[in-house]
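S.K.: Pasting the sequence and the predicted coordinates here, then a few questions.
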Amino acid sequence: MDFAFDARTEELRAKLLAFMDEYVYPAEAVAHEQRERLASPWETVPVVEELKAEARRQGLWNLFLPDSEYGAGLTNLQYAPLAEIMGRSPQLAPTVTNCAAPDTGNMEVLTQFGDEQQRKQWLEPLLAGEIRSAFAMTEPDVASSDATNITTHIERDGDEYVITGRKWYISGAMHPDCKIFIVMGKTDPDGEDIRRQQSMVLVPRDTPGVTIKRAMQVFGYEDHYHGGHAEVIFDRARVPASNLVGEEGGGFAIAQARLGPGRIHHCMRLIGMAERAIELMCRRAVSRTAFGKSLAQQGVVHNWIADARVTVEQLRLLVLKTAWLMDTVGNRGAHTEIQSIKIATPRAVVDILDRAIQLHGAGGVSQDFPLAELYAGARTLMIADGPDEVHQRSLARRELKRYV
């Protein structure tokens, strides 16, 4: 593995770093002020649309998608340092570059498994940033950490599928531009193979029988930039049979294919969040005085900053190794490393953010600094895309298998 960035990565890094300094960081406070004046909290603030246009003009658009026909054609190893930079402002940067979840995963699904009509109708406007989307898998009435538990029913009725079920924490569903759901449910609930019972269908948001019941908060935040999170009811919602994604029984495999890149993208951005926290810690430490000397002279602060730096350097190497393996041997060959970063990164970044909050005192939990919102996002990633304990179980079983 070569630790040096190639020429294209260096070029994009330089452009993205300049874009962040010139446009994104100054826009954070502007976006907050503009949101307070909106008629609906789910509307897009004007500065976001301005930044999207600028990002597209500079070629900082769809960087996540390795398929060169639709995206930037970058490898995971090339994209990793770019996602880290975007992670320094996770509410704005991924959104304005069209690299925000859940749209990224949905675009990957449509690229890999969608047919020509589905790509034309839904993928192309997503790639252009004209619409948003949602991925409906998690359910409130079952342990969704085991995806085979889902109870949403997708029943074939002639030339249509009928969808009935209740989903929640459906990211992006509150956004007024969210036009399409990718819904996972069971087409064969009594099938012998529990991983072939599920399928995925495309359900337009305006389909009769689809109801956005309520917005779901995350530690009190509504996550406006990503389109919020919603509880959604499907009450015998009907869609054409042609809205099936892939094949019947292929839903579980599609979900796994979708979550692999999503997990590493989250970990890349988490490292950027940790870097932002370290920067804020250092700035705070040299600017504040307590008990006769600056915080930067306090021994415990030295420990926090040093430990954070060591941790970030370790995590970055593991994430880059994982990206390299995904590029060279595929997601299956990198399974151990993908699970390792999914376990290690959120946990470590939560700890770094916790120290940064502590160093900022009351300011750390306020809206005047991004730390509280960063903490909420990082802590949530210990649950999202599979709880840590599920990955620990799988990883341990794989290790033990060599000795049994």
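M.R.: Thanks, I have the structure now.
S.K.: Only C-alpha atoms from now on, for both contacts and neighbour counts.
M.R.: OK.
S.K.: which outside residues touch whichever strand or helix holds Glu124?
M.R.: For Glu124, the host element (DSSP states H and E) is helix 124-127. Residues external to helix 124-127 that are found in contact with it (C-alpha atoms under 8 Å, 6 or more residues apart in numbering): Asn62, Tyr70, Gly71, Asn98, Asp103, Met107, Ile131, Arg132, Ser133.
S.K.: Quick one: neighbours of the last one, just the number.
M.R.: The reference is to Ser133. Residues lying near Ser133 (other C-alpha atoms under 10 Å) number 30.
S.K.: A helix includes it, no?
M.R.: No. Secondary structure of Ser133 (DSSP: H, G, I helix; E, B strand; the rest coil): strand, not part of a helix.
S.K.: got the contact list for it?
M.R.: So Ser133 contacts Pro102, Asp103, Asn106, Leu126, Gly172, Ala173, Asp177, Cys178, Lys179, Ile180, Phe181, Ile182 (C-alpha under 8 Å, 6+ apart).
S.K.: Confirm that the third one sits in a helix.
M.R.: Yes. The secondary structure assignment for Asn106 places it in a helix, going by three-state DSSP.
S.K.: Which residues are in contact with it?
M.R.: Ser133, Ala134, Phe135, Ile182, Arg258.
S.K.: tell me which element Phe252 is part of?
M.R.: Phe252 belongs to helix 251-287 when assigned by DSSP H and E.
S.K.: mind listing what's buried in that helix?
M.R.: 251-252, 254-255, 257-278, 280-282, 284-285 (16 or more other C-alpha atoms under 10 Å).
S.K.: gap between Arg355 and Ile305?
M.R.: 9 Å (C-alpha to C-alpha, to the nearest Å).
S.K.: do the same with Tyr25
M.R.: For Tyr25 relative to Ile305 (C-alpha to C-alpha), the value is 23 Å.
S.K.: can you check Val48 too?
M.R.: Per C-alpha to C-alpha, Val48 is found 33 Å from Ile305.
S.K.: another structure for you, compare them:
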Amino acid sequence: MDFAFDARTEELRAKLLAFMAEHVHPAEAVAEEQRARLDSPWLTPPVVQELKAEARKQGLWNLFLPDAELGAGLTNLQYAPLAEITGHSPQLAPTALNCAAPDTGNMEVLAQFGTEQQRKQWLEPLLAGEIRSAFAMTEPEVASSDATNIETRIERDGDDYVITGRKWYISGAMNPDCRIFIVMGKTDPDGTDLRRQQSMVLVERETEGVEVRRAMRVYGYEDHYHGGHAEVVFHGVRVPAANLIGEEGGGFAIAQARLGPGRIHHCMRLIGMAERAIELMCRRAVSRTAFGKPLARQGQVHAWIADARVAVEQLRLLVLKTAWLMDTVGNQAAHTEIQAIKIATPRTVVDILDQAVQLHGAGGVSQDFPLAELWAAARTLRLADGPDEVHQRSLARRELKKYL
């Protein structure tokens, strides 16, 4: 395995690092100031639109999509170091590059499974960054870590489907630019194959019966830059049968196809978050004095920084190996590695961020540093796209199978 960056990756890395330094990091404080003056906290600060225009002009656009006709045509191994860089500013950078979840996963679904009409109507404006989208799967009444539990009903009625159900933590749904939902529910709730009961349909936000009820908080944060995480109720929502994605009963398989790349993208960005935490730790350590000497000369601080560096290097190698396997043998063959990074990366990065908060003292839990918000985001990723325990269960069963 050769993880040396190829010429194209090196070129894009250089451009992206410059874009982050010249545009993204200076825009972080500007975005906060602008948001405070907006009529709604869910409106996008003007500086974000400026970042998107600049990123597109520089060719830093849709880097996540391996389809060369629709996106940048990068492999997972090429995209990994770029996604890591965006993790240094996860609130702004992914959105600026049109590489933010849940839009990325939704675009992948539409590109892979959508009809020509669905791609024209929804994929094209998403690729252009003109609209946002949401993915409605998780439900409050059931353990959604087991997707077969989903209770939302999608019932055929003539030329329409009628959707009834309640979802929550639907990322992006509070953003006024969110125009389309991909909704997962059951078209065959009594089917004998639990993994063929589900289907996915497209539902326009403004369709009668769609109620975006409230914003869900994440450790107290409303995650405005992500478009919020909403509770959404579908009150007998009627959509054309042509809004079905793929085939009836194909929802579970589509969800798995969608989540594979999403999991590795999250892990790539998490490494960038950890790198920013290490940078902040080092800057804090050399600038603060306690008990007569700089924090940088305290033994415990040395241990935190050293352990963080070792952990990040280990995680990066595992993520790069996983990306390489996805490119060379496919997502299914890389299943063990995908689950391994999904278990290890959020858990480890949470620990690094926790130590960075500790080093910053009261400042670490304040809004004056990004650490508390980064911690909340990283901790949430121990649940999102499947909790640790689900991945541990699946990975362990695969290991044990060799001995049974």
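M.R.: Arrived safely. Remember, predicted model here, so these are calculated numbers, not experimental data.
S.K.: Send over the TM-score of the superposed chains.
M.R.: Overlay of the two chains. TM-score (TM-score structural alignment, normalised by the length of structure 1): 1.00; 404 aligned residues with a C-alpha RMSD of 0.3 Å.
S.K.: Of Tyr25 and Ile305 of structure 1, which one has the most company?
M.R.: Comparing Tyr25 of structure 1 with Ile305 by neighbour count (other C-alpha under 10 Å), the higher total belongs to Ile305, at 21 against 15.
S.K.: and that one, what does it touch?
M.R.: Counting by C-alpha under 8 Å, 6+ apart, Ile305 of structure 1 makes contact with Ile278, Met281, Cys282.
S.K.: any idea what the second one aligns with in structure 2?
M.R.: The equivalent of Met281 of structure 1 in structure 2 is Met281 (alignment by TM-score structural alignment).
S.K.: For that match, give me its contacts.
M.R.: Contacts of Met281 of structure 2 by C-alpha under 8 Å, 6+ apart are Ile305, Ala356, Leu359, His360.
S.K.: just checking, which of these belong to helices?
M.R.: Taking DSSP state H, the ones among the contacts of Met281 of structure 2 that sit in helices are Ile305, Ala356, Leu359, His360.
S.K.: For Ala173 of structure 2, give me its contacts.
M.R.: By C-alpha under 8 Å, 6+ apart, the contact list for Ala173 of structure 2 reads Ser133, Ala134, Val212, Gly227, Gly228, His229, Ala230.
S.K.: again, 10 Å this time
M.R.: By C-alpha atoms under 10 Å, 6 or more residues apart in numbering, the contact list for Ala173 of structure 2 reads 42, 102, 132-136, 179-181, 205, 212, 214-215, 226-232.
S.K.: Out of the contacts of Met281 of structure 2, which comes closest to Leu194 of structure 2?
M.R.: Ala356 (44.1 Å; C-alpha to C-alpha).
S.K.: can you count the residues close to that closest one?
M.R.: Per other C-alpha under 10 Å, the neighbour tally for Ala356 of structure 2 reads 28.
S.K.: now for it: what does it line up with in structure 1?
M.R.: Counting by TM-score structural alignment, the partner of Ala356 of structure 2 is Ala356.
S.K.: What residue, apart from its backbone neighbours, is nearest that match spatially?
M.R.: Leaving aside its chain neighbours, Ala356 of structure 1 sits nearest to Met281 (5.5 Å; criterion: C-alpha to C-alpha, 6 or more residues apart in numbering).
S.K.: for Gly185 of structure 2, same thing?
M.R.: Thr152 (4.7 Å).
S.K.: Would you enumerate the residues in contact with the one you found?
M.R.: Residues in contact with Thr152 of structure 2, defined by C-alpha under 10 Å, 6+ apart, are 137-139, 163-167, 183-187, 189, 198, 233-234.
S.K.: Weed out the non-buried ones from the residues you listed.
M.R.: Listed as buried from the contacts of Thr152 of structure 2 are 137-139, 163-167, 183-187, 189, 198, 233-234; burial here means 16+ other C-alpha under 10 Å.
S.K.: Quick check: most distant residue from the centroid of structure 2.
M.R.: When each C-alpha in structure 2 is compared with the mean C-alpha position (C-alpha atoms, centre = their mean), Gly292 comes out farthest, at 43.4 Å.
S.K.: and the residue nearest in space to the middle of structure 1, how far is that from Val300 of structure 1?
M.R.: Taking C-alpha atoms, centre = their mean, the centroid of structure 1 lies closest to Ala101, which sits 4.1 Å from it. Computed as C-alpha to C-alpha, the Ala101 of structure 1 to Val300 of structure 1 distance reads 37 Å.
S.K.: sorry, back to before: name the nearest residue to the residue nearest to the centre of structure 1, ignoring sequence neighbours.
M.R.: Going by C-alpha to C-alpha, 6+ apart, Ala101 of structure 1 has His226 as its nearest residue, at 7.2 Å.
S.K.: Same question for His266 of structure 2.
M.R.: Nearest one to His266 of structure 2, counting by C-alpha to C-alpha, 6+ apart, is Leu381 at 7.9 Å.
S.K.: what sits against the one you found?
M.R.: Shown in contact with Leu381 of structure 2 (C-alpha under 10 Å, 6+ apart): 263, 266-267, 270, 342-343, 345-347, 350, 375, 387-388.
S.K.: biggest separation within those, which pair?
M.R.: Maximum pairwise distance in those, criterion C-alpha to C-alpha, is 17.7 Å, between Arg263 and Trp375.
S.K.: Could you pull out the buried residues of stretch 350-363 of structure 2?
M.R.: Val350, Asp351, Ile352, Leu353, Asp354, Gln355, Ala356, Val357, Leu359, His360.
S.K.: Specify which member of these is nearest to Asp6 of structure 2.
M.R.: Proximity of those to Asp6 of structure 2 (C-alpha to C-alpha) peaks at Ile352, which lies at 29.8 Å.
S.K.: Give me the distance between the closest one and Leu359 of structure 2.
M.R.: Counting by C-alpha to C-alpha, the gap from Ile352 of structure 2 to Leu359 of structure 2 is 11 Å.
S.K.: do the same with Cys282 of structure 2
M.R.: 10 Å.
S.K.: quick revisit: in the superposed pair, what's the mean gap between the helix holding Phe252 of structure 1 and structure 2?
M.R.: After superposition onto structure 2, helix 251-287 of structure 1 sits on average 0.1 Å from its aligned residues (mean C-alpha distance after the TM-score superposition for structure 1).
S.K.: what's the helix or strand that comes right after that helix packed up against?
M.R.: Going down the chain from helix 251-287 of structure 1, the next helix or strand is strand 289-290, by DSSP H and E. If contacts are counted by 3 or more C-alpha pairs under 10 Å, 6 or more residues apart in numbering; DSSP states H and E, strand 289-290 of structure 1 sits against no helix or strand.
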